[in-house]
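**Q** Sharing a model that was predicted from the sequence below.
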Amino acid sequence: MQVTETQNEGLKRGYEITMTAAELAAKVDEKLEAARPEVQMKGFRKGKVPMALLKKQFGQSVMGEAMQEGIDDALKAHFEETGDRPAAQPNVQMKGENWKEGDDVVVSVSYEALPEINEPSYGDLTVEKLVAEVEDDAVDEALANLAESTQNFEKRRKGSKAKDGDQVTIDFLGKVDGEAFEGGAAEDYPLVLGSNSFIPGFEDQLVGVKEGDEKDVEVTFPEEYQAAHLAGKAAVFTVNVKQVAEPKAAEINDELATKFGMDDLDALKGQLRERLAAEYAGASRTVTKRNLLDALDGAVSFELPPSMVEAEAGQIAHQLWHEENPDVQGHDHEKIEPTDEHNALAERRVKLGLLLAEVGQKNEVTVSDQEMQQAVFRQAQQYPGQEKAFFDFVQSNQQALQQIRAPLFEDKVVDYMLELVKVEEKTVSKEDLQKAIEDMDEE
């Protein structure tokens, strides 16, 4: 098999592989000989069919397979000899439109090789780690928010007008074209105004009502309403207001703690402190990882495969365009051309992605089956009632599995690197830690 180099510019490689007619014929004979013991043909014992007859009967059918295997073997030998690692699947094209049996097989192969990547001098890198302590006022604030979220409602003085956020207890009867409909009536229904739990426009018309009022509320069911026979239709609800109550935050005491499964208020405070500490640690980790990546970006430099940068820039531009145009759901829009900013971000992502992959591979960083199972389970919880369907989809979809595995692998490589660089802790307030997170989101 002859391999001739046709291109060697930067990371771009091009080769011409020639498989002679004799080599192809030998490969066909080899495959036919391997299959011969199992071939049975009329007039011959099993495994005793003459090669000439085998070739006449099956030669054409195995030729394509023999050709493919020959080229694959030549590529494999080429990569082993040169040490090249293609950044993506090599482009293989057969040359000669009028090829016929007896001709040499000539294919052109092109690919971009991954660059040589050396690990940085970790000891020369310093990474800042922001650490925030959980202060008592933060616990008190979390406790107040918890009490607010478990608010009770107290009856307003008779004659008071209902405000947004109040709870009105109502009887109602809904009619379409003068006829009551199933599900359109209720008694002693507690409705919080502004909760958007009723048809759009219903709650707004009850702002200002008083205890004892009767009011006709006119609404139109949405076009995509779940009950098809009501979709898009106008309705009138006769509403009787039986009580107006204002929201009152729950008192911060042992009783509040028991509502959340704690023995007393001190236990609830302890739980909130632990939760805040975990949130701060997560935010600190996020900022520290970003600081490490910034340090690595400045410490390493190598040539990047142009196609990888181009693809990443296109993906960034496309994603940001959709974020700026949320009304456009499909992808049948004009081509989005990446800007210099998109290209710069793409170069950073590709460089750091290749570096992390190389470091992980060299240092045998792996994601265990148990870690994968836990990650899949966490994601499945985002689809309540459809967990089994999610599991089945993931198990049968290698791309989905890779999307789950990739961030786990990246985080483990980051952990490995953080053990080697100099980490300087800096104590900050929770506000400063939050600002660091917000600054990252804006970049």
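**A** Structure's in. What do you need? Numbers count the residues shown, from 1 in each chain.

**Q** going forward, measure contacts and count neighbours with C-alpha atoms only.
**A** Noted.

**Q** ok, which stretches of the protein are strands?
**A** 2-9, 12-19, 91-95, 105-112, 126-132, 152-155, 167-176, 179-192, 214-220, 234-248, 422-428 (DSSP state E).

**Q** Just put the ones you listed in TSV and tack on distance to Arg290.
**A** Listed next are the strands of the chain as TSV, based on distance: least, Cα to Cα, whole Å:
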stretch	distance to Arg290
strand 2-9	34
strand 12-19	31
strand 91-95	36
strand 105-112	29
strand 126-132	9
strand 152-155	43
strand 167-176	46
strand 179-192	43
strand 214-220	50
strand 234-248	42
strand 422-428	13
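
**Q** what about versus this one:
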Amino acid sequence: MATAVETLDKLERRLTISLPLSDVQNEVEKRLKDRARTAKAPGFRPGKVPMKMVAAQYGYQIESDVLNDKIGRAFYEATNAANLKVAGFPRFEQKEGDVPEGQIAFNATFEVFPEVSLGELSSLELEKLTAEVSDVEIDKTIEILRKQRVHFHAKGESHEHGDGGADVSAQAGDRVTLDFEGKIDGEVFAGGAATDYAFVLGEGQMLEEFENAATGMKTGESKTFPLSFPEDYHGKDVAGKTAEFTITIKNVEWAHLPEINEDFAKSLGIPDGDLGKMRDDIRVNLEREVKARLRARNKDSVMDALIKIAEMDVPKALMEQEIGRMAEGARQDMAQRGMNVKDVNFPPELFAQQAERRVRLGLILSQLVKNADLQAKPEQVKAQVDDFSLSYEDPTEVVKYYYSDRRRLAEVEALVLEENVVNHVMSQAKITEKAIGFDELMGARA
């Protein structure tokens, strides 16, 4: 039996659940008898342990299980009858005093899902980003792919690709191998010395003063120079200090980039080495990446707009659950990086802001999907999986991968659902298209 639902706060509710003690005791006795059939104890054959010993060993746990089952069932029936959508898990506390004889009572405190007011989608003004892939982007990508396949030859030595030219000094783009030793106040500091250390000049792998000092030097030459570490340098022991470095050049190598020919195309997976097919393949891949990034940027724009116009109270229970999931995700990520997370406890406020955004968006999407029937349809899910598979050598295996695991397929369904929401919102809102540069969209790609 349950009392009428009491409102404690905007979303918080409470009701009292009463159970006849006789029902609890009868169920406990029944389960004890069932347990006694297989119970084991020293000196007794299985199933022959005296009931008193069975009750002493298992009685507390069985009674707890019975109460949890009966209270949980009664709570579900009461909230279902009251047409309440419970958010998170209820908190049960045994009620003391004012309980009828022969009864046991518990107060259930819980939250309900809020009413979500979305406002008028037609009032939204959204900017929809667009971008194109031109021959310029394909050329840039080919250059990046060439640099990824660069190989180096010692300057001044003849090779099938040449000798690198008459200038054998280290210049931007060359790879230098050197020994270095840095001292502060006459003492070598931790990490300040190395032998046969190789890096490419001009790529920012070393501090600018270090690269400037190495530039122009030749194999066998040495140089001593001062180097000032920035105040914000990652090595705190040397940040803001000036060291004296001595470097000795062991080798200077020039970079040879592969020619754009049949062999280069074959190295990119074009069996016959056709350069036209290579460019077409690069274009398809770039367009797929552009489409994905535009989708993500436009989705973020829609989600930001929905959060601004939606009004609701956020259930604390859902916030706590989301914070817990995020904290566990952070721990798993740290563990995968080889870090010890045994005693790691994150303060809840670390995730609070992002957790609230996620909870709000979840409630908003749920309301929109319900209002406009935006559920992911099977044919949409299949189309999305097929699209994923196109970038793999064996698309059929990718399709099997998703459809063989319900959780993987659920992830695709969630993506499709979000896309349905974005399309629906954009169909209602006032849209202004804005062309964005390829490099701006893709960020630093080199």
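**A** Looks like it arrived, so ask away. Because the structure is a prediction, the values reported are computed rather than measured.

**Q** Include mean neighbour count and distance to Glu312 of the first structure when you put the strands of the first structure into JSON lines, please.
**A** Listed next are the strands of the first structure as JSON lines, based on neighbours: other Cα atoms under 10 Å; distance: least, Cα to Cα, whole Å:
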{"stretch": "strand 2-9", "mean neighbour count": "12", "distance to Glu312 of the first structure": "22"}
{"stretch": "strand 12-19", "mean neighbour count": "19", "distance to Glu312 of the first structure": "18"}
{"stretch": "strand 91-95", "mean neighbour count": "13", "distance to Glu312 of the first structure": "19"}
{"stretch": "strand 105-112", "mean neighbour count": "20", "distance to Glu312 of the first structure": "15"}
{"stretch": "strand 126-132", "mean neighbour count": "19", "distance to Glu312 of the first structure": "27"}
{"stretch": "strand 152-155", "mean neighbour count": "15", "distance to Glu312 of the first structure": "51"}
{"stretch": "strand 167-176", "mean neighbour count": "21", "distance to Glu312 of the first structure": "51"}
{"stretch": "strand 179-192", "mean neighbour count": "14", "distance to Glu312 of the first structure": "47"}
{"stretch": "strand 214-220", "mean neighbour count": "17", "distance to Glu312 of the first structure": "46"}
{"stretch": "strand 234-248", "mean neighbour count": "20", "distance to Glu312 of the first structure": "50"}
{"stretch": "strand 422-428", "mean neighbour count": "13", "distance to Glu312 of the first structure": "31"}
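
**Q** Touching, Gly165 of the second structure and Ala154? I think so.
**A** No. The criterion here is Cα atoms under 8 Å, and Gly165 of the second structure misses it with Ala154 at 10.7 Å.

**Q** Looking only at neighbour counts, state which of the two leads.
**A** Neighbour totals were compared for Gly165 of the second structure and Ala154, and Ala154 leads with 19 against 11 (other Cα atoms under 10 Å).

**Q** right, and the more buried one touches His256 too?
**A** No. Contact criterion Cα under 8 Å: Ala154 of the second structure and His256 do not qualify, at 10.5 Å.

**Q** Leu265 of the first structure: what's it in contact with?
**A** 252-257 (Cα atoms under 8 Å, 6 or more residues apart in numbering).

**Q** Nearest to Ser110 of the first structure among the residues you listed?
**A** Proximity of those to Ser110 of the first structure was ranked by Cα to Cα; the top entry is Ala257 with 67.0 Å.

**Q** Quick check: the gap between the closest one and Leu268 of the first structure.
**A** 6 Å (Cα to Cα, to the nearest Å).

**Q** Over to Ala235 of the first structure?
**A** Noted for Ala235 of the first structure: a distance of 47 Å to Leu268 of the first structure, by Cα to Cα.

**Q** ok, now Lys388 of the first structure?
**A** Remark: distance between Lys388 of the first structure and Leu268 of the first structure (Cα to Cα) = 35 Å.

**Q** Residue in the first structure paired with Val416 of the second structure?
**A** Using TM-score structural alignment, the partner of Val416 of the second structure in the first structure is Lys412.

**Q** How about its match: what's its closest non-neighbour residue?
**A** Closest residue to Lys412 of the first structure apart from its sequence neighbours, by Cα to Cα, 6 or more residues apart in numbering: Val365 at 7.0 Å.

**Q** Touching, Ala186 of the first structure and Asp171? I think so.
**A** Yes. Contact criterion Cα under 8 Å: Ala186 of the first structure and Asp171 qualify, at 5.6 Å.

**Q** The lengthiest helix in the second structure vs the first structure - mean distance after superposition?
**A** Counting residues, the longest helix found in the second structure (DSSP state H) is helix 275-309. Aligned to the first structure and superposed, helix 275-309 of the second structure gives a mean residue distance of 2.3 Å (mean Cα distance after the TM-score superposition for the first structure).

**Q** Nearest residue to Ala310 of the second structure in space, please, no chain neighbours.
**A** Nearest to Ala310 of the second structure is Leu118, by Cα to Cα, 6+ apart, at 4.4 Å.
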